[in-house]
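In: Below is the structure, and that's it, no one-letter string:
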């Protein structure tokens, strides 16, 4: 029985790793400068993955907040893809120091372990990590001082949460993330741009009400729902096995991202 359990555990880890082999393969071929940095946030060391664009001028920066699956290969790949688009990108590992032997996302193995730990993170800790990452990239010599924050799934909700802290950043990109309470929205300073899947009722069904609430609070909330796309389409649409609606939503989502960022 013990051997069987060890085999199943190893199989789960292998399955988790292989699920994003395509993302890692793309990342490994990147010609851009990618690096790890460690930020001191209180008494914690927060590991962050940073990507630099190949441009002549100082660039706008974006803080990316990962999915509930942690700082995965796909999430690091998104850092590279934002760098490819001309932006400095940074993605903190919000599980830094929370894993076995003080490790981060990589130390947990199976996705269920990662998901469970992330759900238990204090919102105040996550907001502190986002703030530290934003302050770090804003002051880089290659940066122009403008900072955008964007997140996916769990990270989409945390992007909205960061906005209600009253933080001063240029725009929030919320990818299929839930919204804060309406009474919190008055504190939002940045325009919020939402990206939602038409086949994701758990999140998307609330969008009309959120739109009304943001309007009542006098805040900018510009959202698009991509018909036929499911939850997580920015990742699922890149998978070689992607459905056509997810693939199309991702392509249209990227066009919209670039259009938004070009005006900042």
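Out: It's in. In this text, all values refer to a predicted model and were calculated from it rather than measured experimentally. Numbering: from 1, shown residues only.

In: all contacts plus neighbour counts: C-alpha atoms, from now on.
Out: Will do.

In: all strands for the stretch 101-250 of the chain, in order.
Out: Using DSSP state E, counting those that start in this stretch, the strands of the stretch 101-250 of the chain run over residues 143-152, 171-175, 192-197, 221-226.

In: Go through the second one and flag the buried ones.
Out: Of all the residues in strand 171-175, those buried under the rule 16 or more other C-alpha atoms under 10 Å are 171-175.

In: so that strand versus strand 192-197, what angle?
Out: Angle, strand 171-175 to strand 192-197, by axes from the mean of the first three to the mean of the last three C-alpha atoms, to 10 degrees: 10 degrees.

In: Make JSON lines out of the strands of the stretch 101-250 of the chain and add distance to residue 114.
Out: Below are the strands of the stretch 101-250 of the chain laid out as JSON lines (distance: least, C-alpha to C-alpha, whole Å):
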{"stretch": "strand 143-152", "distance to residue 114": "15"}
{"stretch": "strand 171-175", "distance to residue 114": "20"}
{"stretch": "strand 192-197", "distance to residue 114": "24"}
{"stretch": "strand 221-226", "distance to residue 114": "28"}
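
In: structure B:
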């Protein structure tokens, strides 16, 4: 737990607490995080800390306080039974009032830059939807909200950009319910709905049995996109990536490189499975096997760059002379003196204004052909022809397809 607790004044008297997570910058736009049926538990606090890392001031109010304050449960069978008891006795209207009070408290905070969004999962997913309809918020995101189909009459009151995530296999929001919700918003471009195939309810809950990392990653990117557009903060991800590469390849300064990254980053060079996870191991990798181990004539030639809400996709040519052992690309291969030009793609994900991870892809077979370790004869691979064709699309196509001539004139 990286945050702390603060006290919120209820609209009808009384007080309840909320978990507060602050970004490293000390201020930012606000997000009110609505709990699941297990109270403000470890997963809710983890989610709050996660969004704080993205640059937000986050408040997660204790919405069960009227029944029992400070509910904080795990996922044992006994706790599940207890959680459903709270769910069945929960007063949704009072819950929305408490969320409204939390939004008001958020806007009054000196560390909140003004705009406030709402986010919720499960029970919180429905509450996020109802908050968008009843409370003055600037954006809303709901994950697998339970029971939204019963409140579609309130959809017309939603004035803020909203994203709703659904799980294909969710028995709490089945296909019939999901289709009703999606149909209600088919003419509302400001309300996005997404269905994640093959996953179940709570696919984003890292501590649950149905956690699905690919769906969770995709959903988070979509959530961050709407929050960035509606609330900010706005970071120049392209410039941040350029600064990182500058320290990697120009100054070759490992300490400066690591300062551009989050506390627990990772790098994965997909073809060779090289890189590192966490500050210590990644710094070790950079220091001894990457930053100070690239050939002297290493050159990056930019081809295209796509900048999203939380990531940069960079397409480039990576050029070098194999004058030393390159641990990350050609581990264990002694220098051949060969010149290599290879198309390379980097997918770089950010959390806030820091790099979180890099997924780097290239055609390893083409590298091996160019240094003479792989004979391309009879194999569907090529050498530096791949780089030449990337720069000039008029270079011959289909040269590896023996059957290409058979379709001539057809």
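Out: Okay, I see it. Being a predicted model, the structure only gives us computed values, none of them experimental.

In: After superposing, what score do the chains get?
Out: Once superposed, the chains reach a TM-score of 0.77 (TM-score structural alignment, normalised by the length of the first structure), with 223 aligned residues with a C-alpha RMSD of 2.3 Å.

In: picking that back up, quick one: which of the strands of the stretch 101-250 of the first structure is nearest residue 86 of the first structure?
Out: strand 143-152 (11.1 Å; C-alpha to C-alpha).

In: Quick one: distance of that closest one to the chain centre.
Out: 11 Å (C-alpha atoms, centre = their mean, to the nearest Å).

In: In the second structure, what range does stretch 83-94 of the first structure match?
Out: Using TM-score structural alignment, stretch 83-94 of the first structure corresponds to residues 52-63 of the second structure.

In: returning to that earlier point: please identify the most buried of the strands of the stretch 101-250 of the first structure.
Out: strand 171-175 (a mean of 26; mean count of other C-alpha atoms under 10 Å).

In: which residues of the second structure does that one align to?
Out: So strand 171-175 of the first structure sits over residues 139-143 in the second structure, by TM-score structural alignment.

In: By how much does that stretch deviate from the first structure on average?
Out: The superposed stretch 139-143 of the second structure is, by mean C-alpha distance after the TM-score superposition for the first structure, a mean 0.7 Å from where its aligned residues fall in the first structure.

In: How far does that stretch sit from its chain's centre?
Out: 15 Å.

In: Equivalent analysis for stretch 35-51 of the first structure, please.
Out: Using C-alpha atoms, centre = their mean, the offset of stretch 35-51 of the first structure from its chain centre is 16 Å.

In: for stretch 130-140 of the second structure, same thing?
Out: 23 Å.

In: neighbouring contacts of that stretch?
Out: 96, 99-100, 103, 115-119, 128-129, 154-163, 226-227, 230-231 (C-alpha atoms under 8 Å, 6 or more residues apart in numbering).

In: which of the residues you listed count as buried?
Out: Buried among these by 16+ other C-alpha under 10 Å: 96, 99-100, 103, 115-119, 128-129, 155, 158-163, 226-227, 230-231.

In: hang on, residue 38 of the first structure in a strand?
Out: Yes - according to DSSP: H, G, I helix; E, B strand; the rest coil, residue 38 of the first structure belongs to a strand.

In: which ones are touching the counterpart of it in the second structure?
Out: By TM-score structural alignment, residue 38 of the first structure lines up with residue 7 in the second structure. By C-alpha under 8 Å, 6+ apart, the contact list for residue 7 of the second structure reads 15-18.

In: out of those residues, which are inside strands?
Out: 15-18 (DSSP state E).

In: In PyMOL, how would I select the buried members of those residues?
Out: Selection of buried members from these for PyMOL, criterion 16+ other C-alpha under 10 Å:
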select buried, resi 16+17+18
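
In: which residue numbers in the first structure go with the longest strand anywhere in the second structure?
Out: Counting residues, the longest strand found in the second structure (DSSP E) is strand 339-351. Strand 339-351 of the second structure corresponds to no residues in the first structure, going by TM-score structural alignment.
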